[in-house]
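Peer 1: have a look; sequence and predicted model below, questions after that.
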Amino acid sequence: MTNRLLTFLAAISLLVSTVFSSTVLAHQQKAAETTVLFNKNSGQLEIMHRFYLHDTEHAVQALFDKNADILDSKETQQQFADYVAKQFLARTLDDKDLPLNSVGFEVEGKFFWVYQDTVPPKNLKGIKLYNGALRDLWPMQINMVNIEGKGDVRTLYFQDSEDWLVATF
């Protein structure tokens, strides 16, 4: 093969791989991350849910209304935040509910954030969590929860049929 043909084939290969990569990255991630932080300074249990904005755009149209607009509608943003709050629950190891307060939400870059908090009971030895956000809509959804501020970081993965998961301290 000539150098010109090899250069041409390499350029075509690069173009195809670039287009393929862009297409893959533009698709829904079907994954979310939550941080459960035991904040020693405030004494609060702070919860921060992070969703890919692209996922939330599709989700609100499927969950609420085909014209729902997560980017520009505060009403849709509030609806989604309320939905997340109903889908994330916390309990003590002896199954006492930890009532979570809604703190707010925001769009930041390519993410939609939902914030909650509560005052945890003293001497909490562990926590039971339920994270069903978007799993009712997409069975392939994976919700990762990192628990910080009580020793080593613990990570729980809510996927498939996982409902309540436990982390002990």
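Peer 2: Cool, got the structure.

Peer 1: going forward, measure contacts and count neighbours with C-alpha atoms only.
Peer 2: Noted.

Peer 1: in this structure, which residue is closest to the centre?
Peer 2: The C-alpha lying nearest the average C-alpha coordinate of the chain belongs to residue 32 (C-alpha atoms, centre = their mean; 2.3 Å).

Peer 1: what's near enough to touch it?
Peer 2: The contact partners of residue 32, taken as C-alpha atoms under 8 Å, 6 or more residues apart in numbering, are 49-52, 141-144.

Peer 1: from the chain's centroid, how far away is the host helix or strand of it?
Peer 2: Secondary structure from DSSP states H and E places residue 32 in strand 31-38. Centroid displacement of strand 31-38 relative to its chain, using C-alpha atoms, centre = their mean, to the nearest Å, is 7 Å.

Peer 1: what's downstream of that strand, the next helix or strand?
Peer 2: strand 45-52.

Peer 1: next up, a structure to set beside the first:
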Amino acid sequence: MTRRLFLLLPVALLLSLAAWAHAYHASIMELRYNPQKLQVEVALKLFSDDFEKALSVGQSSAISLDKSPKAQVNTLVLQLLRRSVQVGTKPGEALPITLMGIQHEHDSHWVYFTVKLARPVQSLSLTHKLFLDVFPDQMNIVNLEANGQKQSLLFRDGQEQQQLKW
């Protein structure tokens, strides 16, 4: 009996560590201003389980990023982005988002998209409320690179809209 308990203890410890490892909800957005192409290029890293949960809201069955039809996933991802992330040249503006692709990486997914601009800019308005309706403790970290400058911002409940300047 003691031997069995001794063998089960490491398994229980590993399971509790796995549950603890994802005790927070966060995303990381790498946003790059490309003045030559007049666009904003975005790479967004999301925990896969959070991503699937958010995509599944309002659906008749759970969405799996790896098993659901790719066309369905792409449509749902684009809808999620359009209602949660707005990039504009002024507050309240939401320029069109073009989904470039989704890439699986371990326990996360990268979502790549672009936003076309009409002219060169020195600032952008960003609304980033991704997953806040699903996870109230969600933190969305944004790393901006523009004109050789880098800055980081934090978007969370009550701080969903910020001005990015360079």
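Peer 2: Arrived safely, thanks for sending. It should be emphasised that the depicted structure is a prediction, and the values quoted were computed from it without experimental measurement.

Peer 1: so the strand holding residue 32 of structure 1 versus strand 45-52, what angle?
Peer 2: Relative orientation of strand 31-38 of structure 1 and strand 45-52, computed by axes from the mean of the first three to the mean of the last three C-alpha atoms, to 10 degrees: 170 degrees.

Peer 1: over which residues of structure 2 does strand 31-38 of structure 1 lie when aligned?
Peer 2: Alignment of strand 31-38 of structure 1 against structure 2: residues 26-33, by TM-score structural alignment.

Peer 1: now that stretch on structure 1. Mean distance?
Peer 2: In the superposition against structure 1, stretch 26-33 of structure 2 averages 1.0 Å from its aligned positions (mean C-alpha distance after the TM-score superposition for structure 1).

Peer 1: what segments of structure 2 are helices?
Peer 2: According to DSSP state H, structure 2 carries its helices in the segments 2-21, 48-56, 70-84.

Peer 1: pull up the aligned stretch in structure 1 for the second one.
Peer 2: Mapped onto structure 1 using TM-score structural alignment, helix 48-56 of structure 2 covers residues 53-61.

Peer 1: the matching stretch vs structure 2, average distance?
Peer 2: Compared with structure 2 after the fit, stretch 53-61 of structure 1 shows a mean deviation of 2.1 Å (mean C-alpha distance after the TM-score superposition for structure 1).

Peer 1: distance from the chain centre to that stretch, please.
Peer 2: Chain-centre distance of stretch 53-61 of structure 1: 12 Å, with C-alpha atoms, centre = their mean.
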